[in-house]
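J.: Compute the structure for the input listed below.
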Amino acid sequence: MASHKILVIDDSNVIRNMVRDMLPKGNFEVLEAKDGVQGLNLIRQERPNLIMLDFLLPRLSGWEVYQQIQTQQDLQAIPLVLMSGRKEEVTEKLQEPFEYFEFVQKPFDQKELIDAIKAAMAKSKRRPISAPAAAAVPAAAVPVAAAPAESGASSTEVQALKDKVAKMQAEIDGLKKQMSQILTFIKQKLR
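T.: Just a heads-up that it's a prediction; the model follows:
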């Protein structure tokens, strides 16, 4: 019987099969999701021991799945390996060094995969247990969301405000990414 559940969230069947084939036989039950919505549902239902998350996914991006994970303390504790063919896609949104998760660049070999899994496991153990639930929200936005609580607003209202701030931040990040891609395209055309 498999002792560990690994959830691979990637829209590429090739990558999902590659991960399954590279893992030591018998030790892992590999769960698969082909998009972010399916992946998030499996995270909540199955509580895997490790999540391998592609950064670019249909329906719900890897970035959005990552943000959802960061809003729930019990999900934050799950070791995470982010995957992408372009590291700059990840570093546009998440600054290095990656403190609580590991990154592996596609394509990767078996040694890189195993090393990334081991590093993710070690990093997740270093994560403080009392990490704030709104870790994905920039520190500058927290006082604004917390202000109504001091004036007697209910925790539901505060959470609704935090959710709105997180959604707005995700939209801003998406716009920044689009702007970066446009600038890169223009620079390439000017060469």
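J.: contacts, neighbours, all on C-alpha from now
T.: OK.
J.: For this structure, which segments count as helices?
T.: 13-22, 36-46, 62-70, 73-76, 87-91, 110-126, 142-150, 155-190 (DSSP state H).
J.: Of these, which is nearest Phe103?
T.: helix 110-126 (6.9 Å; Cα to Cα).
J.: just the helices of the chain: most buried one?
T.: helix 62-70 (a mean of 21; mean count of other Cα atoms under 10 Å).
J.: Can you tell me what sits against that one?
T.: 36-37, 39-40, 53-56, 75-76, 133-136, 170 (Cα atoms under 8 Å, 6 or more residues apart in numbering).
J.: quick one: which two of those residues are the most distant?
T.: Of all pairs in the contacts of helix 62-70, the most separated under Cα to Cα is Leu56 and Ala133 at 23.8 Å.
J.: how near is the residue positioned nearest the centre of the chain to Pro24?
T.: By Cα atoms, centre = their mean, the chain has its centre lying nearest to Tyr66, at 2.6 Å. Using Cα to Cα, to the nearest Å, Tyr66 is found at 26 Å from Pro24.
J.: Please apply the same query to Leu7.
T.: 15 Å.
J.: Of these two, which one has the most company?
T.: Leu7 (25 against 10; other Cα atoms under 10 Å).
J.: One more, please, to line up against the first structure:
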Amino acid sequence: MANHKILVIDDSRVIRARVRDMLPNGNFEVIEASDGIEGIDAIRAQKPNLIMLDFLLPRMSGYEVYQEIQSVPEFQSIPLVMMSGRREELTEKIQEPFEFFEFIEKPFEQKELIGAIKGAMAKARKVRPQSATATSTSGGDASAEVAALQKQVEVLAKEVAALKVQNSKILAFIKKKLA
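T.: Sure, this is the predicted structure:
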């Protein structure tokens, strides 16, 4: 009996077979889904230890599956590897750096696949901040969220100050050239 369930959600039978063949021999059970709806159903029913998710899928896109995973706390802890033939397709919807999942560009080699799986496992262990959609509003969560927002404000304030300095230098240069 396999100890680890790996769910591969991809509309390409070739990619699903390729992932299966590239995994090291051992205690792996590869579960396959050919579209996003089958993928979500498999996540709920099978409780996989890892999800390999194609970004472009029929019936329910990989992005919609990703959003569903992010909205369910129980699913958020499952390591996730997003796959796509073009990184730009993914970055149009999800900004880099990818904080909660690993990305692998198709086609990929075994070494890249193993590296992506290891990276996804490390990212899945990170403690996630409470999302804005969470219903929990205890004082600790709110204060942690406020502290995180204050840090973001500090970073943005430094960036604005640097841009102001840069803008002043550009204006001085233009005035000098016009004089």
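J.: follow-up on the earlier one: dump the helices of structure 1 to TSV, plus distance to Val104 of structure 1.
T.: Formatted as TSV, the helices of structure 1 follow (distance: least, Cα to Cα, whole Å):
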stretch	distance to Val104 of structure 1
helix 13-22	12
helix 36-46	18
helix 62-70	14
helix 73-76	19
helix 87-91	8
helix 110-126	6
helix 142-150	31
helix 155-190	20
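J.: And those helices: which comes nearest Ala2 of structure 1?
T.: Between the helices of structure 1, helix 13-22 lies closest to Ala2 of structure 1; by Cα to Cα that is 12.6 Å.
J.: The closest one packs against which elements?
T.: In terms of contacts (3 or more Cα pairs under 8 Å, 6 or more residues apart in numbering; DSSP states H and E), helix 13-22 of structure 1 is packed against strand 4-9, helix 110-126.
J.: can you list these in CSV and add distance to Arg20 of structure 1?
T.: Below are the helices and strands packed on helix 13-22 of structure 1 laid out as CSV (distance: least, Cα to Cα, whole Å):
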stretch, distance to Arg20 of structure 1
strand 4-9, 9
helix 110-126, 10
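J.: Nearest to Ser155 of structure 1, out of those?
T.: Nearest to Ser155 of structure 1, of those and by Cα to Cα, is helix 110-126 at 28.5 Å.
J.: Quick check: the closest one compared with structure 2, mean distance?
T.: Helix 110-126 of structure 1: mean distance to aligned residues in structure 2 after superposition is 0.3 Å, counting by mean Cα distance after the TM-score superposition for structure 1.
J.: what about the helix ranked longest in structure 2, distance to the chain center?
T.: Counting by DSSP H, the longest helix found in structure 2 is helix 139-178. Its chain's C-alpha centre and that of helix 139-178 of structure 2 lie 27 Å apart, by Cα atoms, centre = their mean, to the nearest Å.
J.: List the buried residues in it.
T.: For helix 139-178 of structure 2, the neighbour count (16 or more other Cα atoms under 10 Å) marks Glu145 as buried.
J.: For it, name the packing helices and strands.
T.: Partner elements for helix 139-178 of structure 2 (3+ Cα pairs under 8 Å, 6+ apart): none found.
J.: Span of stretch 63-80 of structure 1 from start to end?
T.: The first-to-last residue distance of stretch 63-80 of structure 1 comes to 13 Å (Cα to Cα).
J.: okay, it sits on what stretch of structure 2?
T.: Aligned using TM-score structural alignment, stretch 63-80 of structure 1 spans residues 63-80 in structure 2.
J.: per the alignment, Leu149 of structure 2 corresponds to what in structure 1?
T.: Matched across to structure 1, Leu149 of structure 2 finds no residue, judged by TM-score structural alignment.
J.: Next one: Leu149 of structure 2 from Ala142 of structure 2, what distance?
T.: From Leu149 of structure 2 to Ala142 of structure 2 the distance is 10 Å (Cα to Cα).
J.: now do Val160 of structure 2
T.: 26 Å.
J.: go on, Met83 of structure 2?
T.: 34 Å.
J.: re the thing from before, so which of the helices of structure 1 comes closest to Phe101 of structure 1?
T.: The nearest among the helices of structure 1, by Cα to Cα, is helix 110-126 at 5.2 Å.
J.: and Asp54 of structure 2, how many neighbours?
T.: The burial count for Asp54 of structure 2: 29, using other Cα under 10 Å.
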